[in-house]
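*Asks:* got a structure for you, letters missing:
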């Protein structure tokens, strides 16, 4: 087997499905993060500001001179995180539910009706005999018809 160079290994890595899926996820996640950030900063924070009279983004404390602690932006980042986590939770819950239903349907489709038994056990000698036998071939006991 020939050794692959760095470029060949990188090409194999990039062309694998996992790397492509991850890249798509990162790009969509970045775009989705922008939507959630806008939702928090442009809609939720101003609405909450109506009730409290202030916008969270503007909350800060002056420590020394020009040094300020912008804790309002931190609160906004926490709200962004919680919204993102909640949405991801709902998405994963839906995906898991769909996967469970698909697995259940697959199991139902694969289940076949069990064939009817062709043998039974003699109640006297416990030997296996044909299901329609009237006398045991091993102990010669007469069997009840069922």
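*Replies:* Good, I have the coordinates. Just so it is clear, the model here is predicted, and its values are computed rather than measured.
*Asks:* please count neighbours and contacts with C-alpha atoms only from this point.
*Replies:* Fine.
*Asks:* what comes up buried for stretch 31-51?
*Replies:* For stretch 31-51, the neighbour count (16 or more other CA atoms under 10 Å) marks 33, 36-37, 40-41, 44-46 as buried.
*Asks:* quick one: which of these sit in helices?
*Replies:* The helices, defined by DSSP state H, take in 33, 36-37, 45-46 from those.
*Asks:* returning to that earlier point: which of the buried residues of stretch 31-51 lies closest to residue 120?
*Replies:* For the buried residues of stretch 31-51, the minimum distance to residue 120 (CA to CA) is 66.2 Å, reached by residue 33.
*Asks:* so the residue nearest to that closest one when sequence neighbours are not counted: helix, strand or coil?
*Replies:* The spatially closest residue to residue 33, leaving aside those adjacent along the chain, is residue 84, at 7.5 Å (CA to CA, 6 or more residues apart in numbering). Here residue 84 is helix, with the state taken from DSSP: H, G, I helix; E, B strand; the rest coil.
*Asks:* hold the first one in mind and look at this next one:
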């Protein structure tokens, strides 16, 4: 029973719940990103590079015989997934860069200086008294 209580305490911590929500939203967002890459970004890129579809590239180790399928190394699919990852990573990089730029602009705006502490006020008064002497 002690292990169950420890697990319950662990599972109910805010960080674990936040992480679970993030993973669920990330999985749903992954479908959107995949659609953007496959349906919007890749067609123009495929057109520009002559309509090459990387997923069809493969190295045949053994040809198909009868009902036995061919044994292949599908390096084209690997290239396509890697290319998709690079596009997504670059897009996310640009979004993060834009967000950081906005944060820097926000931080650069002048704000009112913080109130001096009691010690600073006291030291300022002492300094002014010493100057008068």
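*Replies:* Cool, the structure landed. All of these numbers come straight from a predicted model, not from anything done at the bench.
*Asks:* superposing both, give me the TM-score.
*Replies:* Laid over one another, the chains give 0.65 as their TM-score (TM-score structural alignment, normalised by the length of the second structure), with 119 aligned residues with a CA RMSD of 3.3 Å.
*Asks:* ok, back up a step: now render the ones in helices among the buried residues of stretch 31-51 of the first structure as TSV, adding distance to residue 59 of the first structure.
*Replies:* Shown next, in TSV, are those (distance: CA to CA, whole Å):
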residue	distance to residue 59 of the first structure
33	22
36	20
37	17
45	11
46	13
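*Asks:* residue 120 of the first structure in helix, strand or coil?
*Replies:* Applying three-state DSSP: residue 120 of the first structure is strand.
*Asks:* would you mind measuring from it to residue 132 of the first structure?
*Replies:* 9 Å (CA to CA, to the nearest Å).
*Asks:* quick one: which helix or strand includes the residue nearest in space to the middle of the second structure?
*Replies:* By CA atoms, centre = their mean, the second structure has its centre lying nearest to residue 92, at 6.0 Å. According to DSSP states H and E, residue 92 of the second structure maps onto helix 75-108.
*Asks:* now that helix: buried residues?
*Replies:* For helix 75-108 of the second structure, a neighbour-count test (16+ other CA under 10 Å) marks 76-77, 80, 84, 88 as buried.
*Asks:* return the member of those residues nearest to residue 17 of the second structure.
*Replies:* residue 88 (26.3 Å).
*Asks:* counterpart of the closest one in the first structure?
*Replies:* Aligned counterpart of residue 88 of the second structure in the first structure: residue 84 (TM-score structural alignment).
*Asks:* next: residue 77 of the second structure.
*Replies:* Aligned partner of residue 77 of the second structure by TM-score structural alignment: residue 73.
*Asks:* quick check: the closest residue to its match other than its chain neighbours vs residue 76 of the first structure, distance?
*Replies:* Distance criterion CA to CA, 6+ apart; nearest residue to residue 73 of the first structure, sequence neighbours excluded, is residue 57 at 4.8 Å. To residue 76 of the first structure, residue 57 of the first structure is 7 Å away according to CA to CA.
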